[in-house]
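In: structure for the following, please:
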Amino acid sequence: MGGRNMKPVAVIGGGIAGIQAALDLANQGIKVYLIERTPSIGGRMAQLDKTFPTLDCSMCILTPRMVEVARNKNIELLTYCDLIDLKGSVGNFKLKVRKKPRYVDVDKCTGCMVCSKYCPSKVPDEYNEGMSERKAIYIPFPQSVPLKATIDAEHCLWFQKGICRNCEKFCPAKAINYDQKPEDIELDVAAVIFATGYELIMDAEFLREQYGYSRYANVYTNLEYERIVSATGPTGGEIIRRSDKAHPKRIAFIQCVCSRDARINPNCSSICCMASVKEAILTKEHMHDVDVTVFYMDVRAFGKGYQEFYDRAKQEFGIRFVRSKPAKIVEDPSTKNLIVYYEDTQSSKFVKEEFDMVVLAVGVRPVKPDSFIPMSEDSFAQLKDPIMEPVSSPIPGIFVVGMLSGPKDIPDSVVQASAAAMKASLIAVSH
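Out: I've put the predicted structure just below:
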């Protein structure tokens, strides 16, 4: 295709699906605008320690692709940008993208982070799910692409109180620029691929009242626990309790929290079963003597190697699986241990059992791209035909991939991204 005149394609979202789509298009010689709302590409996969069912290092898979994006001459990377308008039709879409100010000159910044050492403002770190702190001037994580600092104006003392400016004083590259303003960029593209990713369904009242999350120190979400077991996480991979920094002896994983529940979200979130099996195995690899119990409604091991992965958890690692959805969790105020009340549906017995930590497999929902594409009643993007056109939206030339169109794991998201890239490339060539 390299010798033909091809219009660019826009990819919205810089997670693994967006990265794959951008690379597939760029490798065909097509100009790609990869638009990401946060300061770095990588998405949720950058927060994961391992992937299932192979237990491969997540960042070992992701980082080379991120670097490839940064080095590809056909990809223009627009990070810390929001899509604010989309008009037109297939082959001729007009996008308006707002580039948010980093207050750092990215051409000068070397990523040395000397500035951060002298910044007095501390903020909960989103990358570690708020379990550690970052500075008001920061790089999201060590492998960030681009590896450039960003000033969080909401927590910067200069922007909030008119004091400090330490980062400007100590930056060896003189890269700080407090006068940066938002900049609007207009793009003319042939097709658009939305890969906006997912977020946890954090129904605060439900999680607090039924499971004690945010009320009891030793109740965690699955994404928080993922960061705990990671060597780059807030504890350096050491599994310790929030309440007393002690190593837990008994850990419970509870499935289908905010999933398959008509009150909140009737959908199965698809990834939670294998994610919890993975985290349970990683727990046993970290601490051989810990007792691990998984409370489940149904184990949905549908992918390649997933059933074997589940069987391995039971047979090789001795992980206990109990078919039940616990009714409530109560904390012992003296020990901060957690008492789980449940009915074992296989024995028809009501049980209360004590654990040192509880991990909630919280369901997921898509990060909705405002009103640019039609959404279904199930909160996911509408598809032209879920069977025959699983990546096509009802709008010709606009494609949806990954979690935006429905819950799915990393391999399925990558396959969808490649499919959408191929469809978008045909439009780019013909227009």
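
In: make it CA atoms for all contacts and neighbour counts henceforth
Out: Noted.

In: who are the neighbours in contact with the nearest residue to Phe170 once chain neighbours are set aside?
Out: Residue nearest to Phe170 in three dimensions, not counting chain neighbours: Cys115, with 5.9 Å by C-alpha to C-alpha, 6 or more residues apart in numbering. Cys115 makes contact with Ile137, Asn166, Cys167, Glu168, Phe170, Cys171, according to C-alpha atoms under 8 Å, 6 or more residues apart in numbering.

In: count of residues packed around the closest residue to Thr221 other than its chain neighbours?
Out: In space, Thr221 comes closest to Leu360 once its chain neighbours are excluded; the distance is 4.7 Å by C-alpha to C-alpha, 6+ apart. The local packing count at Leu360 equals 25, with neighbours defined by other C-alpha atoms under 10 Å.

In: these two touch, right, Leu360 and Phe253?
Out: Yes - counting by C-alpha atoms under 8 Å, Phe253 is a contact partner of Leu360 at 6.0 Å.

In: still on that earlier bit, give the next helix or strand downstream of the helix or strand containing the residue nearest to Thr221.
Out: Here Leu360 is covered by strand 357-362, with elements defined by DSSP states H and E. In the C-terminal direction, the helix or strand that comes right after strand 357-362 (DSSP H and E) is strand 364-366.

In: what is that following strand packed up against?
Out: The elements that strand 364-366 packs onto, with contact taken as 3 or more C-alpha pairs under 8 Å, 6 or more residues apart in numbering; DSSP states H and E, are strand 198-200.

In: could you point out which element follows the strand it packs on?
Out: In the C-terminal direction, the helix or strand that comes right after strand 198-200 (DSSP H and E) is helix 204-211.

In: compare with the first, here's sequence two:
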Amino acid sequence: PLTTGNPKRAAPTIPAWPRGPPTDDSHSYTTGSMASATGLPLSIRETPQSVTVITRQQMDDQGSNNIADTLRRAPGVSVQNYDSERWEFSSRGLPITNFQYDGVNSTYDGVYDYGTTSTDMAVYDHLEIIKGSSGLMSGSGDPSATVNLIRKKPTKEFKASVTGTVGSWDNYRTEGDISGPLTESGNVRGRFVGVYQDRSSYLDHYQNTKDIAYGILEADLTPDTLLTFGIDQQDTRSRGASWTGFPMYFSNGNRTNFSRSFNPAADWSRRDFQNQTIFASVQQKLANDWSLKVSLDRKRSQHDTLLASASGGNPDQVTGEGMYMFMGKYKGDQVQNTLDVNLSGPFSLLGREHELIMGFMATRSKQDVPVYGSVYPPVGGSIYDWRGEYAKPNIPRSGQNDIVQRQT
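Out: Just a heads-up that it's a prediction; the model follows:
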């Protein structure tokens, strides 16, 4: 893509693509430039698509700790939860299936999720949303929106913070963030973010914990060469995880009136996610303000799910009988490797200054999915007496499903 610009604009010290300036110290609800839509560092006004930026300041002010809370506050984005763990984000009438991290694409599986919709926002500086089709930078997907999560980067000056949060239903969260130079000259910088959260819920017998560790290093190998290396580990565990909701109508057609705290899940029902991303990039400034960036990402996502939820059927209004269980076992292990190469810079033509970006991206994702299946036994009593107590099923393994996706 080409765009006209100001020929007198100074080149940035570090090439701006693919990230705009950090927002965590700006105290602003916007950013000076973003590159998610075209790869070019344009202002929001210059970007030829409908875009939204949610900054670190806005997330902190609104207490948005996870991606669902963050996207819920974005105009033009709808957030719907299917049960206690699963969320769907949609825009322009279609589900959002394109997620990027620092501009690098990530494979999204809407069936198994692998924890994408449970992502914690502590490690991200800001979030950029491009509404509509964005195949130029994201490849295949739905013409709904692309969500680009921009990670926190090391700072040139030392900074550190520790935050503790206490909320309703035994919600406890501790978050630490430390950043700064690691050498006297400042040519090596680092940042570490750690989070631990343990919470219950307004739902009966529900428990959720998170462990998050994020570390990133930046090194100026030369005045023109920037090396970045980092690792992001997010583990989420839930107990009392429901599978869908519960019926809206009794067997006689009258509306049910379950309490807000009613949890159809068994107390041992679980969805556990483990996500680890190792990423590295080399950014090289070239002659005449051109720059080359090569990025490598390796993401491994695992989910371990054993669900039981008294959600099937329509109960008798008087006796509460007639319900059956949704029970299933699901596991998956997904490994994704992505190579992203971009070359960008200015050039003069017909008396105007232009910018050009060209790049190549290749992604390979493989899922190892053992197949177990589902069972639907009766609840065995009145739903009015339900307290989440139910024997664990023995669901035998019935097969193997391997899924490979490639995109270039």
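
In: now the TM-score, please.
Out: The TM-score (TM-score structural alignment, normalised by the length of the second structure) is 0.22; 165 aligned residues with a C-alpha RMSD of 7.6 Å.

In: residue contacts, the residue nearest to Thr221 of the first structure?
Out: Val219, Tyr220, Thr221, Asn222, Phe253, Ile254, Gln255, Val257.

In: where is the longest strand in the second structure?
Out: What stands out as the longest strand in the second structure, according to DSSP state E, is strand 324-349.

In: what's downstream of that one, the next helix or strand?
Out: strand 352-371.

In: which residue lies closest in space to Ser58 of the first structure, excluding its sequence neighbours?
Out: Skipping the residues right next to it in sequence, Ser58 of the first structure comes nearest to Lys50 by C-alpha to C-alpha, 6+ apart, at 4.8 Å.

In: how about the one you found, what does it touch?
Out: Taking C-alpha under 8 Å, 6+ apart as the definition of contact, the neighbours of Lys50 of the first structure are Asp56, Cys57, Ser58, Lys278.

In: ok, and the most crowded of the residues you listed?
Out: With neighbours defined as other C-alpha under 10 Å, the most crowded of the contacts of Lys50 of the first structure is Lys278; it has 22 neighbours.

In: now the angle from the helix or strand harbouring that residue to strand 357-362?
Out: Assigned by DSSP H and E, Lys278 of the first structure belongs to helix 272-286. On the basis of axes from the mean of the first three to the mean of the last three C-alpha atoms, to 10 degrees, helix 272-286 of the first structure is oriented at 150 degrees to strand 357-362.

In: in helix 272-286 of the first structure, what counts as buried?
Out: 272-284 (16 or more other C-alpha atoms under 10 Å).

In: columns distance to Ala428 of the first structure on top of these, output as JSON lines?
Out: Formatted as JSON lines, the entries for those read as follows, by distance: C-alpha to C-alpha, whole Å:
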{"residue": "Cys272", "distance to Ala428 of the first structure": "37"}
{"residue": "Cys273", "distance to Ala428 of the first structure": "39"}
{"residue": "Met274", "distance to Ala428 of the first structure": "38"}
{"residue": "Ala275", "distance to Ala428 of the first structure": "37"}
{"residue": "Ser276", "distance to Ala428 of the first structure": "41"}
{"residue": "Val277", "distance to Ala428 of the first structure": "42"}
{"residue": "Lys278", "distance to Ala428 of the first structure": "40"}
{"residue": "Glu279", "distance to Ala428 of the first structure": "42"}
{"residue": "Ala280", "distance to Ala428 of the first structure": "45"}
{"residue": "Ile281", "distance to Ala428 of the first structure": "45"}
{"residue": "Leu282", "distance to Ala428 of the first structure": "44"}
{"residue": "Thr283", "distance to Ala428 of the first structure": "47"}
{"residue": "Lys284", "distance to Ala428 of the first structure": "50"}
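
In: ok, Pro346 of the second structure touching Thr4?
Out: No - in this structure Pro346 of the second structure lies outside contact range of Thr4 using C-alpha under 8 Å: 10.0 Å.

In: more neighbours, the two?
Out: With other C-alpha under 10 Å as the criterion, Pro346 of the second structure and Thr4 differ in neighbour count, and Pro346 comes out ahead with 19 against 11.
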